[in-house]
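Student: Sharing a sequence plus its predicted fold:
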Amino acid sequence: MFDFLLLGCAAFIAGLIDAVVGGGGLVQIPALFSMLPNTAPATIFGTNKLAGIFGTSAAAINFSRRVKIAWSAALPAAGAAFALAFLGAYTVTHIPTEAIRKTLPFILLAVALYTYKKKDFGSIHAPLHTGMKEKLLAICIGGSIGFYDGVFGPGTGSFLIFLFIRFFGYDFLGASAVSKVINVATNLAALLWFGYSGHIIWQLGILMAICNVAGSLVGTRLAIKHGSAFVRKLFLVVVSVLIVKTAYDAFFK
């Protein structure tokens, strides 16, 4: 019961962080590995996805009630992400991921430096595209990140936020809201696969899902209350932690 309590707390914190800038897996997955050392990694990831999809869905719904979500971009991107996440999950069983693992810290470092250097990055919501161009660009971004999430995964939410600010002209709050819709799609694709293959601890996953939802509701309220400036600061913190974590995993494990 004490282990379950600790995992519930980890899920709450993960939900809070993930609702604002993504990166909840930084908290939730290590906690699961620590508390369940003899459990198969696939079961850890499946249980994490079960908890995460409820928190991400709650965040998406909460954002939709308080922030104007660009559905014209979010829905095509989510559809592409869902389809490509399946392809990514299939591909990961047939190709080595070592090159991705070693490249990821440098990509994240470039994202962090770009965001830090451009002080006005994500501060103004000024959408750049409409119509078919918007949909095609959304499909490209959603599909690419969905595939990445299926193959590897760390930093998916943060990458989505960065790309929707950089290429769509959204502010941090608007990009975070759109990223939640896409994350629901990628999580659902992964969850269907893990559920089908029997890699979910349902009782634990549901307990963590409840805590994750509670954290996500607090996170979205904080993001909406404090705006894009707050989201930008937390984004830089989470990406910095991701750089350290992915670099350690790639070069020192």
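Tutor: That came through fine.

Student: can we go C-alpha only for contacts and neighbour counts from here?
Tutor: Will do.

Student: could you point out the longest helix in this structure?
Tutor: helix 202-251 (DSSP state H).

Student: which secondary structure elements does that helix contact?
Tutor: Under the contact criterion of 3 or more C-alpha pairs under 8 Å, 6 or more residues apart in numbering; DSSP states H and E, helix 202-251 touches helix 2-21, helix 41-66, helix 98-117, helix 172-196.

Student: buried set for the third one?
Tutor: For helix 98-117, a neighbour-count test (16 or more other C-alpha atoms under 10 Å) marks 101-102, 104-105, 108-109, 111-112, 115 as buried.

Student: quick one: which of the residues you listed is nearest W202?
Tutor: Among those, R101 lies closest to W202 (C-alpha to C-alpha), at 29.5 Å.

Student: Spatially, what comes nearest to the residue nearest the centre of the chain if we skip its sequence neighbours?
Tutor: Geometric centre of the chain, nearest residue: G157, 3.0 Å, by C-alpha atoms, centre = their mean. Of all residues not flanking G157 in the chain, G22 sits nearest, at 4.3 Å (C-alpha to C-alpha, 6 or more residues apart in numbering).

Student: To L87, which of the helices and strands packed on helix 202-251 lies closest?
Tutor: That would be, of those and by C-alpha to C-alpha, helix 172-196, which comes in at 9.7 Å.

Student: So what angle separates the directions of that closest one and helix 2-21?
Tutor: If you take axes from the mean of the first three to the mean of the last three C-alpha atoms, to 10 degrees, helix 172-196 sits at 140 degrees to helix 2-21.

Student: rewinding a little: what's the helix or strand for the residue nearest to the centre of the chain?
Tutor: Assigned by DSSP states H and E, G157 belongs to helix 156-168.

Student: repeat for H129
Tutor: Using DSSP H and E, H129 falls within no helix or strand.

Student: pretty sure I53 contacts L188?
Tutor: Yes: at 6.8 Å, I53 counts as touching L188 under the criterion of C-alpha atoms under 8 Å.

Student: Of these two, which one has the most company?
Tutor: I53 (24 against 20; other C-alpha atoms under 10 Å).

Student: burial measure for Q203, as a count.
Tutor: With other C-alpha under 10 Å as criterion, Q203 counts 10.

Student: Next one for the comparison:
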Amino acid sequence: MWLNLLIVIILGFLAAAVDAIAGGGGLISLPALLLIGVPPQLALGTNKFAASMASLNSSITFARSGKVHFPLVKWQIPFTFIGALLGVWAVLSVSSQFLNKVVLILILIVGIYTILHKNLGMENRFEQLVPSKLRAGCCFALALGFYDGFFGPGTGSFLIFSFIALFGFDFVSASANSKVLNFVSNFASLILFAWNGKILFLYGIPMALAMILGSFLGTKLAIRRGAALVKPIFITMSLLVAFKLIYQYI
């Protein structure tokens, strides 16, 4: 038991640090729970519990630094919440195999596009909210909330990319805004997992504490080092998600 706790604490800390910077922490935290023998449904619920605590901490830290653009995300939050609830509900009755293939293609495109466009997200070019882009942003929030509740891998990467491509934010501001929406989708999913008794608090609580510390470190690093740190980690995590999906598909 003590070895299992050590594993989830160490890997949870690492996962949250990476996730706070560029997303993709679920690639580390969820397998950690499965590694110690937690059944899949309990692992998903426990991971959502710990990840919610970490994403809340990151959101608060980013907000205090002035990196979160609340005039935009305040409109996206309810769409994300509703989307996540619908996603968790849908996963009970719909196969994720088709979505797996679609996401694999999309996240490869995101990763490769970011590599090829060297200046993408390196400067903050956001100027003002345009109604047409705000509507598009709310649609993205609904879709990505649904995706996070339904399936999950790569949500952070898609959110960051949408803030950069659609609104012109740099990587740090995009990561800050995406972390707020990521917390909302995590929390919405957590409600349903908790309602169905799918959280193992024996591992969830120590993992959550470790992830809060990891998220604090990752957020501070992102703020201090800027896009020069966030972009390469973003590309790495996007491609790792793609390779993980390829491995599962094969």
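Tutor: Perfect, thanks for sending it. As the structure is a prediction and not an experimental result, all values here were calculated from the model.

Student: Give me the distance between the residue nearest to the centre of structure 1 and F4 of structure 1.
Tutor: Relative to F4 of structure 1, G157 of structure 1 is positioned 26 Å away (criterion: C-alpha to C-alpha, to the nearest Å).

Student: again, but for T56 of structure 1
Tutor: For T56 of structure 1 relative to F4 of structure 1 (C-alpha to C-alpha), the value is 21 Å.

Student: Neighbour count for those two, which is higher?
Tutor: T56 (31 against 14).

Student: gap between that one and A247 of structure 1?
Tutor: Distance from T56 of structure 1 to A247 of structure 1, by C-alpha to C-alpha: 26 Å.

Student: same question, V67 of structure 1
Tutor: 35 Å.

Student: more crowded one of those two?
Tutor: Taking neighbours as other C-alpha under 10 Å, V67 of structure 1 and A247 compare with A247 leading, 19 against 15.

Student: ok, now which ones touch that one?
Tutor: Shown in contact with A247 of structure 1 (C-alpha atoms under 8 Å, 6 or more residues apart in numbering): 102, 104-105.

Student: Go through those residues one by one and say which ones hold in structure 2.
Tutor: On the basis of both residues aligned by TM-score structural alignment, their matches' C-alpha atoms under 8 Å, what survives of the contacts of A247 of structure 1 in structure 2 is P105.

Student: Can you give the distance from the longest helix of structure 1 to the centre of its chain?
Tutor: Chain-centre distance of helix 202-251 of structure 1: 8 Å, with C-alpha atoms, centre = their mean, to the nearest Å.

Student: cool, stretch 77-96 of structure 2 as well?
Tutor: For stretch 77-96 of structure 2, the distance to the chain centre is 15 Å (C-alpha atoms, centre = their mean).

Student: Stretch 28-42 of structure 2 now?
Tutor: 17 Å.

Student: Okay, buried residues for that stretch please.
Tutor: 28-34, 38, 42.

Student: In this structure L181 of structure 2 contacts T80, no?
Tutor: Yes: using C-alpha under 8 Å, L181 of structure 2 makes contact with T80 at a distance of 6.5 Å.

Student: So between these two, which is more surrounded?
Tutor: Taking neighbours as other C-alpha under 10 Å, L181 of structure 2 and T80 compare with T80 leading, 31 against 28.

Student: mean per-residue distance, the helix or strand encompassing the more buried one to structure 1?
Tutor: Per DSSP H and E, T80 of structure 2 falls inside helix 70-91. By mean C-alpha distance after the TM-score superposition for structure 1, the fitted helix 70-91 of structure 2 averages 1.1 Å away from its aligned residues in structure 1.

Student: could you say what helices and strands that helix packs with?
Tutor: helix 131-150, helix 171-195.

Student: Just want the angle from the shortest one to helix 40-64.
Tutor: In terms of direction (the same axes, to 10 degrees), helix 131-150 of structure 2 departs from helix 40-64 by 150 degrees.

Student: can you give me the offset of helix 131-150 of structure 2 from its chain's centre?
Tutor: Using C-alpha atoms, centre = their mean, the offset of helix 131-150 of structure 2 from its chain centre is 14 Å.

Student: That helix vs structure 1, average distance?
Tutor: Mean for helix 131-150 of structure 2 is 1.6 Å (mean C-alpha distance after the TM-score superposition for structure 1).

Student: hmm, back to that, I'd like to know how far the residue nearest to the centre of structure 1 sits from Y196 of structure 1.
Tutor: From G157 of structure 1 to Y196 of structure 1 the distance is 25 Å (C-alpha to C-alpha).

Student: Tell me which of the helices and strands packed on helix 202-251 of structure 1 sits nearest to S72 of structure 1.
Tutor: Nearest of these (C-alpha to C-alpha): helix 172-196, 10.2 Å.

Student: Could you check how far that closest one is from the centre of its chain?
Tutor: 7 Å.

Student: Would you mind getting the average deviation of it from structure 2?
Tutor: Looks like 0.4 Å for helix 172-196 of structure 1 (mean C-alpha distance after the TM-score superposition for structure 1).

Student: start and end residues in structure 2 for that helix, please.
Tutor: Alignment of helix 172-196 of structure 1 against structure 2: residues 171-195, by TM-score structural alignment.
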